[in-house]
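Student: the following block contains a protein sequence and its predicted model.
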Amino acid sequence: MTTDYGVKKMFTDRRLTEAYEKARVEEFDENSKYIFFSDIHRGNGSISDEFTRNRNTFLHALNYYYNNGFTYIEAGDGDEMLEYSDFTYTKNAHDKVFDLIKKFFDDDRLIKLYGNHDIALKNPKFVEKNYYTNYDEYTEEFFDFLKGLKPVESLVLRYKKTGQEILTVHGHQGDAPNDQFAFFTMLSLKFFWRFLHGFGIRNPSSPVKNVTKRHKIEKNFGKWIKKNKIMLICGHTHRFKYPKDKDLPYFNTGCCVYPTIITGIEITEGQVQLVRWETKVNKNGVLTIEKDTMRGPEPIEEFDMRLEGWNKNNSTL
């Protein structure tokens, strides 16, 4: 008899394997620089738009990464399309953010993945209609925006030095209600939960506040990592994660909607680290935005499960 957990485990295994097999592949080396953010949830600027409270922090961080030559990997749920279906309002509400994202795109330093809240990006016609051009309200003219953008479900980074692979997905691939049954979840968010969201009430089907659900998703990820010996970076649960000691190489970016804090994963100089950008107040009462390293940096090779001596039997999340 197959248990409910067994079914979910098989579902996650199949979905992650499918994502890996059809992933966009990019090679990188010690000179490559990547910043991974996910779950930004840019909305229409209304009271229920959680991104607005961290918009300045996000802009400051993204400016830093642009000026320092990083490639920006947006690992799903960048735009909140389930609660705010008209993307025009989102673009207008966060125009400076999109101006900066366009700079990454124009420099060929933007890789955009879709998640369950921006699953519409899976449709090329939707992307062309909403992302290829934008409208300048001052000049009353359309202009090229992210023309030619091709969002993907998954990305594999292949380290030239060792051949080690890193799979990046949003993470809903381990969460059936937000993947296999996403249509029904979308309806509940669009017509019910988004109105309660403005009052701080969360959808109980989401893994964000559902600890049991979140841990099951992560446990299923762990099974796939152990089986395939591939490092995994994702988001979705909003819980940042960086492996300790010989834990399985599962990394989670966290999100950009914590109060006053955004978190992300950096890869630079052949090393990986978990970082936090936070709005703080100094002794003079002046607000500042500072970056802290939460875990790492550590060499990518430290997370290569193919190497002899990796304790695969005792590795956990």
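Tutor: Structure received. Numbering: from 1, shown residues only.
Student: contacts, neighbours, all on C-alpha from now
Tutor: Noted.
Student: mind listing the helices for the stretch 101-250 of the chain?
Tutor: Assigned by DSSP state H, counting those that start in this stretch, the helices in the stretch 101-250 of the chain fall at 124-131, 182-188, 194-197, 211-228.
Student: go through those helices and name the closest to residue 238.
Tutor: helix 211-228 (9.4 Å; C-alpha to C-alpha).
Student: list the contacts of that closest one.
Tutor: 8-9, 12-13, 16, 174-175, 207-208, 231-232, 237, 248-250, 312, 316-317 (C-alpha atoms under 8 Å, 6 or more residues apart in numbering).
Student: residue 287: which of the helices of the stretch 101-250 of the chain is closest?
Tutor: helix 194-197 (27.7 Å).
Student: returning to what we had before: want to throw the helices of the stretch 101-250 of the chain into a markdown table with mean neighbour count?
Tutor: Listed next are the helices of the stretch 101-250 of the chain as a markdown table, based on neighbours: other C-alpha atoms under 10 Å:
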| stretch | mean neighbour count |
| --- | --- |
| helix 124-131 | 15 |
| helix 182-188 | 16 |
| helix 194-197 | 16 |
| helix 211-228 | 17 |
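Student: who wins for proximity to residue 110 among these?
Tutor: Per C-alpha to C-alpha, nearest to residue 110 of those: helix 124-131, 13.5 Å.
Student: about what we covered before: what subset of the contacts of helix 211-228 is buried?
Tutor: 8-9, 12-13, 16, 174-175, 207, 231-232, 237, 248-250, 316-317 (16 or more other C-alpha atoms under 10 Å).
Student: so which residues of the stretch 101-250 of the chain form strands?
Tutor: 110-113, 133-136, 141-144, 154-159, 165-169, 231-234, 250-252 (DSSP state E, counting those that start in this stretch).
Student: show the subsequent helix or strand relative to the shortest one.
Tutor: In other words, strand 250-252. Downstream of strand 250-252, the first helix or strand assigned by DSSP states H and E is strand 261-268.
Student: this is the comparison structure:
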Amino acid sequence: MGMKRHHESFDYLERVYHETPVWPLDPERKYLIFSDLHMGNGKRNDDFAPNSRMFLKVLRSYLEKNYTLILNGDIEELLRFPLQEIFENWDEFFQLLDAFRDGPGLYKIIGNHDLELVDAKNYPYRLYEALRFEYKGNELFIFHGHQTMRRYREYNPLIHYALKYLANPLNIKNYAVSHSSRKRFTTEKRVYQFSSEMKLLSIIGHTHRPLFESMSKSDSIRFEIERLCRKYPKTSDEKRIKVEQKISDLRIQLKAVLEQDDGFEERNSLYNANLVVPCMFNSGTVVGKRGMTCLEIKGGKILLRHWFDAGRTKRYLESQTRKPKELDDTGIYKVKMKEDSLDYIFTRISLLGGPDLSGQAE
């Protein structure tokens, strides 16, 4: 099978899964999933600060639309900053959390960077290690993702010391697993194999890389290029120009993704597997250089959304493959990256999931 059953990360995830209570996924509710805010004190070392204006406006818009909010770990950056400083600097954020908690709903999952909240006194929000939702006999399993690595579960105090007393004084940014291609891929591979074997739809954060149906950005771009190439011969001459423009734009995007990752993603795509099960999703991060991403679940569908501030980047305004929509007159735009029905996804998980038939161990 894909992951050895005696592997400690599989055993740990299995224990978390079985210890997590199950709620029904309410078809009348709309769910919003953000992760990895890494909120600090608002100063130079605060990774959240550059996108904070955009995030707070976007979060308020979701509240007004009555979304239930799921925060999937690493919200407060407690490995670098005291909780009280974070509360004092980001009061507007916590007021919004109060409004979600007292209104449409709030679920707050812990990550490795805010694990100290478990021991915090008088913390105002209920904390979860994971969530399980039942949908038509199938399940969504939501957890941060650090549980796949023993070092993040057992050595957090050492990481805390290094970040607070070495990285902070030297103004070193908080990169960790999200900027290590090998660590990121290891995390994703372990979650993918666990979810496939258990026939679950898992949603993580942690790696900061948005994933949809187990596909990374480069995988998605390749599949879209292939789809457009198949479509091209059947397209009228008038529409072929648009298809050509889309393919050209996608090729540029793919080149940029692979260059940024030094080709590691290309060599280690999950599509090296015999069959890829659409069992793994990642909401991405709020601290991206070109914006932030989230997942929306509503009306029996799941959707990957990208938000960006036109004052900081205009990349998607010029894209031939996306049609951004502005949030009021804020200069903040949203783009629908991918969308699919839960029924179709769970059908594929049910039929394709289970032990890996390739016989390859992790």
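Tutor: Received it, and whenever you're ready, just let me know what you need. Small disclaimer: the values here were computed from a predicted structure and weren't measured.
Student: separation between the closest residue to residue 287 of structure 2 other than its chain neighbours and residue 33 of structure 2?
Tutor: Nearest residue to residue 287 of structure 2 in three dimensions, chain neighbours excluded: residue 48, at 5.7 Å (C-alpha to C-alpha, 6 or more residues apart in numbering). Separation of residue 48 of structure 2 from residue 33 of structure 2 (C-alpha to C-alpha, to the nearest Å) stands at 17 Å.
Student: let me see the contact set for the residue minimising distance to the centre of structure 2.
Tutor: Nearest residue to the geometric centre of structure 2 (C-alpha atoms, centre = their mean): residue 283, 2.0 Å. Counting by C-alpha under 8 Å, 6+ apart, residue 283 of structure 2 makes contact with 33-35, 203-205, 208-211, 293-295, 304.
Student: quick revisit: in JSON lines: the helices of the stretch 101-250 of structure 1, plus distance to residue 24 of structure 1.
Tutor: Listed next are the helices of the stretch 101-250 of structure 1 as JSON lines, based on distance: least, C-alpha to C-alpha, whole Å:
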{"stretch": "helix 124-131", "distance to residue 24 of structure 1": "16"}
{"stretch": "helix 182-188", "distance to residue 24 of structure 1": "23"}
{"stretch": "helix 194-197", "distance to residue 24 of structure 1": "33"}
{"stretch": "helix 211-228", "distance to residue 24 of structure 1": "18"}
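Student: how about the ones you listed, which one is nearest residue 32 of structure 1?
Tutor: Of the helices of the stretch 101-250 of structure 1, nearest to residue 32 of structure 1 by C-alpha to C-alpha is helix 211-228, at 24.0 Å.
Student: on that earlier part again, in a markdown table, list the strands of the stretch 101-250 of structure 1 along with distance to residue 87 of structure 1.
Tutor: Shown next, in a markdown table, are the strands of the stretch 101-250 of structure 1 (distance: least, C-alpha to C-alpha, whole Å):
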| stretch | distance to residue 87 of structure 1 |
| --- | --- |
| strand 110-113 | 16 |
| strand 133-136 | 11 |
| strand 141-144 | 15 |
| strand 154-159 | 23 |
| strand 165-169 | 23 |
| strand 231-234 | 24 |
| strand 250-252 | 27 |
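Student: the residue nearest to the centre of structure 2 corresponds to which position in structure 1?
Tutor: Using TM-score structural alignment as the criterion, residue 283 of structure 2 maps onto residue 253 of structure 1.
Student: count of neighbours near the closest residue to its match other than its chain neighbours?
Tutor: If the residues on either side of it in the chain are set aside, residue 253 of structure 1 comes closest to residue 264, at 4.5 Å by C-alpha to C-alpha, 6+ apart. Residue 264 of structure 1: 24 surrounding residues under other C-alpha atoms under 10 Å.
Student: residue contacts, the equivalent of residue 264 of structure 1 over in structure 2?
Tutor: Using TM-score structural alignment as the criterion, residue 264 of structure 1 maps onto residue 294 of structure 2. Residue 294 of structure 2 makes contact with 32, 33, 34, 35, 283, 284, 285, 304, 305, 306 under the criterion C-alpha under 8 Å, 6+ apart.
Student: can you rerun that using 7 Å?
Tutor: Neighbouring residues of residue 294 of structure 2 by C-alpha atoms under 7 Å, 6 or more residues apart in numbering: 33, 34, 283, 284, 304, 305, 306.
Student: from those, which land in helices?
Tutor: Among these, no member falls in helices (criterion: DSSP state H).
Student: between the residues you listed, which is nearest residue 89 of structure 2?
Tutor: Checking the contacts of residue 294 of structure 2 one by one against residue 89 of structure 2 (C-alpha to C-alpha), the nearest turns out to be residue 34, at 20.0 Å.
Student: can you pull the contacts of the equivalent of the closest one over in structure 1?
Tutor: Structural correspondence for residue 34 of structure 2 with respect to structure 1 (TM-score structural alignment): residue 37. Listed by C-alpha under 7 Å, 6+ apart, the contact partners of residue 37 of structure 1 are 73, 74, 75, 253, 255, 264, 265.
Student: can I have the buried ones of those residues as a PyMOL selection?
Tutor: Typed into PyMOL, the line below selects the buried ones among those, using 16+ other C-alpha under 10 Å:
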select buried, resi 73+74+75+253+255+264+265
